[in-house]
Every structure is written in C-alpha cells, then in structure tokens.
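K.L.:
The following block contains a protein sequence and its predicted model.
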Amino acid sequence: MADKRFAVLIDSDNISAKYVECILDEMTKYGVITYRRIYGDWTSKQTNKWKKELLENSITPIQQFSNTAWKNSTDSALIIDAMDILYTGNVDGFCIVSSDSDFTRLASRLRESGMNVIGMGEEKTPRSFRAACNVFTILEVLLNQNEDELMEEGLAAKADSEEVSLVDAEKAGEVHSIEKNHGVIEEQLIKNYISSIITENENRGKNTVLAEIGNRLVKKYSDFDVRNYGYSFLSKFIEEMGCFELLKDGKLVSVRIKDNRISKEELDEFIINCVKTNKKNGIELATLGQKVHGNFDTFEVKDYGYATFAKFIQSISQLEIKINRAKKKIVCMSKFI
C-alpha cells in the first residue's frame, strides 16, 4: 500500500524555527511530505532564524509582505495555497503548523473535503483549532522528547567511558525537566471516557482492545497524545491510572476495569444513615452525592451499572426521591417501610 501524501504548510509568524526537525520527523508517522511550504515576510529580521532551516530541510519560502501594520497577511496566503493544493488532488492530507485560531475554518473545510488534517502548534493554541483537526500535536512535547532522547544518548555514551556521578544525573534531570503542559485534556476525563468505552462494549458482550481505545480517544480529543502526560506507550499510560488492567493474548491486548468497587451494602448503609440524620426534611440529592464522593473517593455510579446517581439512589428500597417547592430533588426515607 502506497504511503499517504501530505502538504506541510507552516505559519512562520506563529512558529519558532527550533521546531522544524520535530515537525518533519513527526510527519514520517503519517506518510510522505510532497509539499513543504512556509509563509512569512522574508524581508523582516524576525525570519532570519528560519533561513538556515529552509535550506537544510528543503522548505520552500512563500513571500508575503506585511502591507499594513498589525495585520497578518500570512494567514491569507497560506489559506489560498491550501485550497489550490486541495483542488489539484495531489495529496491525501495536510499538516497545518500554527498556534493561530484563524486556521480553524480552513482545517474544517479540508476535513469536509475528505482530507486528513494534522495540526501542530504550541501549548497556547486555542481549543477551536485543535478540535478542527483530525489529530493535533503540541510542539513543546515533541521538542522535549527529542531533547530527552539526546540526553539519554549522551549519558549512555558517557557511561561507556566513565561512571556517571549522581550529581551529573541530577543536573541532567534538572536541565531537561518537562514543565507541566497547559491546555491538555485532564487525566480524569480520559479515565472516564475509557471507562465508558469498556462499559459500552461489555453491554454488547465484547472485549475492549487497546487499539480501539487509542483510536476512539484521538477521535474524541484530536490533541490527545500520551506524550503530553510523559509516556511513550498508551498501554503504560492506562496501566498506571490504577483503575484498569491489561490482559495479553499473544499480540492482542485487551483492557478491562479493575474491580476496586466498594460493596453495595456498605454504600447503602452510609447513604441511609446520611438521610436518617436529616430526619423528615431529607437531604438534597446533590448534597448527598457530595457526601458519598467525599467519603468514598473511588465511587463511580457507572461501576455499579447505573447511568446517574439518582438511579443509584432509587435502587435502595428504603429511600425515595421527591421534588420540593424550590424544584430541587430531595432524598427521604420511604413511607412504605
């Protein structure tokens, strides 16, 4: 099967030259780069750092004069070129490298035409542009990964000739420490989504394979990348969440939820006592939920087969849910006990 062909279009106004090798290396995962173009005002001193990189990496500079102060004409040139390339039919996808939300509509339009759109930008890139791409990669993560690899190679080479002191190793760790990424998806959201995938498959009587989780995470969160969390492999990332276990059958790896559930009896007893404490007045459903989560930090209603906390409460025969005058849900002891 032939490699997919991509056009890499770079906005020099929003991207530093230090990322160029990371960008091109990352694109080898997706296919062959047939167009390498970068847009900017090459008469400006700000683009001087790019000029060496253009020659060494065979990137074609597209001149776009800044005719008006504070107006970014580079965006228009990149967008027009992207549409021209689209209509030639010579590529299977685009890589748009920018941290600017102005390319959100372009990414959406290219996807509507059946193109695979890879977005790359810095951590400051707005969520709108990230979501418009099939896949979005944070450039700082790629750069840190390359630096870590170089550091490890340097330490390994040094170890061959002499023993690396603990002080050296600590200094290397300090120099190459990765700052916390901003704008990445919260790990708890990832965890909840993986749980829902597994539960959905279990309801259909099928196992959940690791590859399916990876594919669905990227489809839901275009900027999901395990490297954002300091991991190289999805399997290790999921395994260290602590609530899932991986089962290997030859080359096939499946994922299931660990049974760390608190017993239903213990939960029922705690909830009933909370309601009894409030006597006839009962307790607001939301407040009760907070109490349960505060006392049992691993509690998730989905682990017990319920979609909502209200449904979980209704499963306890001693309790009932009423609506008060303020239209709030109140949990009370059942009159039929």
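P.N.:
In hand now; what should we look at?
K.L.:
Going by C-alpha atoms from here, please, whenever you check contacts or count neighbours.
P.N.:
Noted.
K.L.:
Kindly tell me how buried K220 is, as a neighbour count.
P.N.:
Neighbourhood size, K220 [other C-alpha atoms under 10 Å]: 13.
K.L.:
same question but for N14, I mixed them up
P.N.:
For N14, using other C-alpha under 10 Å, the count is 15.
K.L.:
And for S235?
P.N.:
Neighbour tally, S235, other C-alpha under 10 Å: 18.
K.L.:
Run the chain-centre distance for the host helix or strand of it.
P.N.:
According to DSSP states H and E, S235 maps onto helix 234-239. Between the centre of helix 234-239 and the centre of its chain there are 14 Å (C-alpha atoms, centre = their mean, to the nearest Å).
K.L.:
Who are the packing partners of the helix or strand following that helix?
P.N.:
Note on helix 234-239: by DSSP H and E, the next helix or strand toward the C-terminus is strand 244-249. The helices and strands touching strand 244-249, judged by 3 or more C-alpha pairs under 8 Å, 6 or more residues apart in numbering; DSSP states H and E, are helix 234-239, strand 252-257.
K.L.:
Can you tell me what sits against the helix holding S235?
P.N.:
Residues outside helix 234-239 that contact it (C-alpha atoms under 8 Å, 6 or more residues apart in numbering): L210, G214, V226, Y229, Y231, F244, E245, L246.
K.L.:
Of these, keep whichever come out buried.
P.N.:
Buried subset of those (neighbour count, 16 or more other C-alpha atoms under 10 Å): L210, G214, V226, Y229, F244, E245, L246.
K.L.:
Verify the stated contact: the third one with F233.
P.N.:
Spelled out, it's V226. Yes. Between V226 and F233 there is a contact at 6.8 Å, judged by C-alpha atoms under 8 Å.
K.L.:
Can you point out the buried residues in stretch 253-268?
P.N.:
For stretch 253-268, the buried set under the neighbour-count rule, 16+ other C-alpha under 10 Å, comprises S254, V255, R256, D268.
K.L.:
how long is that stretch end to end?
P.N.:
Taking C-alpha to C-alpha, to the nearest Å, stretch 253-268 runs 36 Å from one end to the other.
K.L.:
chain center to it, what's the gap?
P.N.:
For stretch 253-268, the distance to the chain centre is 26 Å (C-alpha atoms, centre = their mean).
K.L.:
Would you mind giving the contacts of helix 234-239 as a markdown table with distance to N260 added?
P.N.:
Shown next, in a markdown table, are the contacts of helix 234-239 (distance: C-alpha to C-alpha, whole Å):
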| residue | distance to N260 |
| --- | --- |
| L210 | 21 |
| G214 | 24 |
| V226 | 24 |
| Y229 | 24 |
| Y231 | 24 |
| F244 | 10 |
| E245 | 11 |
| L246 | 15 |
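K.L.:
what about versus this one:
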Amino acid sequence: MAKDIRIALLIDCDNVSYRSAEGVLEELSKYGKVNVRQAYGNWKSEQLKGWEEQLHPLAIKPIQQFAYTSGKNATDSAMIIEAMDLLYGGNVDAFALMTSDSDFTPLVMRLLAEGKLVFGFGEKKTPMPFVKACSQFIYTENLEKDDETQTEGDALAKRKVPRAKLRQDAELVKLLRTAVEQSADEDGWSHLGRVGQYISNNTSFSPVNYGYKKLSDLIRASELFSVQMRNDNSVVYIRDARTR
C-alpha cells in the first residue's frame, strides 16, 4: 500500500469516544497523509465537551450539525454528503470513517465500488455489517491512551491477546491458515507480504484488534507457523507449523 495516499477522516462524534482520536490518526499515518480531518456533531451539546478539547491539537475541523428533527440523525446525513462530495472531487484516495453506526454500511459499499479504501474505526458495539464492509476495521478501545505520555505501542502492549487465547480463536486461526495456504509457493512457504495482501483483500482484519502493531508480531505470538528469514533477514516467509 502506497505511503503517500491522501486520506479523508470523517468523525461521527455522537457515536465514538474522543479518547481514541489521537490513536486513530497515528494508525492512519502508517498508510498515508490525512489531508481532510472533519468532526461532525452539535457542538452546543455538553456530550461533546471531550471532543472540543481534541479539535485544535489534532487539527480537526469541527462541522456544526443541528438536530433539525427529533429522532433523526442529521450528523449521518451530513457525513454522507461530504463523503460523496470528496469522492467526486477526486482529491482523496481513501476514506476513514470513525463511527459505531451501521447506517454507514451503504456508504462504505459505494466508496469501495469506486475503488477507494475505507478504514473503519468504531467501538466494540459496532454492528458486524459495518465492520465487515470496511477494507480494514479497528476497534477504538485498542487505540485509547491512558495519558498524554503513553505511546500507541504502550497502549497496544496492555491489550495484547496471549498465545493461548489466539490459538483458541477458531475464526482467527482459520483466517491465518487459509491465507498462508492460498499464498504458498511450490515449496509450501508463503511470503508474509502476500499473506497480508490476501487477508486485506478478503476481510476487514487488523492485528491491532488483538493488541499487535503488525501482522508479523501476531503471527510469531501465535506460534501456529514456522518462520524463516530470507534475503539477509529482510524478507519473512511462513509455513503452517503442522507441516513436516
């Protein structure tokens, strides 16, 4: 994935915590430049006080959205309109939607149909249709920091899923083994980069949801695979540890 892609971050402040905002931006910086940062909500609401304190330090533009009709989420509509304007403006390569609302699932599907990457960030209450629709989805609880001095790595380390639990996760084990099998060369070994590409093409999986910064870290922690370093230790190959 190119490191210079332009990303638009749109935040539904009604449905996600401000505590993970910095972590989300740090995560997105791995993939490109977040050149659009907009947060939507009714800024007269006391519930958004925590978000207000994040806007200036993180260079996020607040977009005022009044609740014109009781029971209707005007924030959703405003975000969808902005996403479509950005899509047709042609100035962004990928979208990041920070929300726990499944109402955005059709928008994700539309953006994907236009060939755009869609990074999803939401709380663990986020419905699965939205989670699975995204190119990659990360639960924001994994990106929250306890204080201003804590790094993303420190926050993840506290949430690392141990080896035993990784191996007990049948869905995870099946995903990893299938990806390795489908990416294998004739000798049975799989280039880790191709394994990661297979996973990203077929699921919204992210190692961050298990407390690991990189796929290679999770692979090693699981001990489900043999690991072989090639090309002066610059390239990682893996194979199912059950293979002899």
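P.N.:
Cool, the structure landed. Because the structure is a prediction, the values reported are computed rather than measured.
K.L.:
So after superposing, what's the score?
P.N.:
Comparison of the two superposed chains (TM-score structural alignment, normalised by the length of the second structure) gives a TM-score of 0.83, and 234 aligned residues with a C-alpha RMSD of 3.0 Å.
K.L.:
Buried residues in stretch 59-76 of the second structure, which are they?
P.N.:
Buried, per 16+ other C-alpha under 10 Å, within stretch 59-76 of the second structure: I60, P62, I63, Q65, A74, T75, D76.
K.L.:
Would you verify that the second one is located in a strand?
P.N.:
Yes. The assignment for P62 of the second structure is a strand, going by DSSP: H, G, I helix; E, B strand; the rest coil.
K.L.:
ok, it to I11 of the second structure distance?
P.N.:
Applying C-alpha to C-alpha to P62 of the second structure and I11 of the second structure gives a distance of 9 Å.
K.L.:
neighbours around the residue mapped onto M241 of the first structure from the second structure, how many?
P.N.:
In the second structure, the residue paired with M241 of the first structure according to TM-score structural alignment is S222. As a burial measure, S222 of the second structure scores 18 neighbours (other C-alpha under 10 Å).
K.L.:
Give the full set of residues in contact with S222 of the second structure.
P.N.:
P162, R163, A164, L166, R167.
K.L.:
now, among those residues, which is nearest to E141 of the second structure?
P.N.:
Nearest to E141 of the second structure out of the contacts of S222 of the second structure is P162 (C-alpha to C-alpha; 17.5 Å).
K.L.:
joint contacts of P62 and I11 of the second structure?
P.N.:
Taking C-alpha under 8 Å, 6+ apart as the contact rule, P62 of the second structure and I11 both touch Q38, A39, Y40.
K.L.:
Surely the last one touches D12?
P.N.:
Yes. Counting by C-alpha under 8 Å, Y40 of the second structure sits close enough to D12 to count as a contact (5.4 Å).
K.L.:
Need the overlap of contacts for those two.
P.N.:
Joint contacts of Y40 of the second structure and D12 (C-alpha under 8 Å, 6+ apart) are T75, M79.
K.L.:
Name the single longest strand found in the second structure.
P.N.:
strand 32-41 (DSSP state E).
K.L.:
helix or strand right after that one?
P.N.:
helix 49-55.
K.L.:
in that following helix, what's buried?
P.N.:
Quick answer for helix 49-55 of the second structure (16+ other C-alpha under 10 Å): W51, E52, L55.
K.L.:
these two touch, right, the first one and C13?
P.N.:
Yes. In this structure, W51 of the second structure is within contact of C13 by C-alpha under 8 Å, at 7.3 Å.
K.L.:
how would you label the residue most central in space within the first structure: helix, strand or coil?
P.N.:
Centroid check for the first structure by C-alpha atoms, centre = their mean gives F224 as the closest residue, at 2.1 Å. Recorded secondary structure, F224 of the first structure: coil (three-state DSSP).
K.L.:
which strands and helices sit next to the lengthiest helix in the first structure?
P.N.:
Ranked by residue count under DSSP state H, the longest helix found in the first structure is helix 139-161. With contacts taken as 3+ C-alpha pairs under 8 Å, 6+ apart, helix 139-161 of the first structure sits against helix 20-27.
K.L.:
switch the cut-off to 10 Å
P.N.:
For helix 139-161 of the first structure, the elements it packs on are helix 20-27, strand 116-121, helix 166-175, judged by 3 or more C-alpha pairs under 10 Å, 6 or more residues apart in numbering; DSSP states H and E.
K.L.:
Pipe those into CSV and attach distance to A156 of the first structure and mean neighbour count per row.
P.N.:
Formatted as CSV, those follow (distance: least, C-alpha to C-alpha, whole Å; neighbours: other C-alpha atoms under 10 Å):
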stretch, distance to A156 of the first structure, mean neighbour count
helix 20-27, 22, 16
strand 116-121, 31, 25
helix 166-175, 11, 11
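K.L.:
Same list (those) but as a markdown table, adding distance to V331 of the first structure.
P.N.:
Output for those, formatted as a markdown table (distance: least, C-alpha to C-alpha, whole Å):
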| stretch | distance to V331 of the first structure |
| --- | --- |
| helix 20-27 | 54 |
| strand 116-121 | 48 |
| helix 166-175 | 53 |
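K.L.:
Kindly state which of the ones you listed is positioned closest to I330 of the first structure.
P.N.:
strand 116-121 (47.6 Å).
K.L.:
mind checking how far that closest one is from the chain centre?
P.N.:
For strand 116-121 of the first structure, the distance to the chain centre is 13 Å (C-alpha atoms, centre = their mean).
K.L.:
Likewise for stretch 195-210 of the first structure?
P.N.:
The chain centroid and the centroid of stretch 195-210 of the first structure are separated by 21 Å under C-alpha atoms, centre = their mean.
K.L.:
Give me the distance between the two termini of it.
P.N.:
13 Å.
K.L.:
ok, and for that stretch, which residues are buried?
P.N.:
Quick answer for stretch 195-210 of the first structure (16+ other C-alpha under 10 Å): S195, I197, I198, T199, N207, T208, V209, L210.
K.L.:
quick one on the thing from earlier: can you give me the distance of the match of M241 of the first structure to A74 of the second structure?
P.N.:
S222 of the second structure is 44 Å from A74 of the second structure, where distance means C-alpha to C-alpha.
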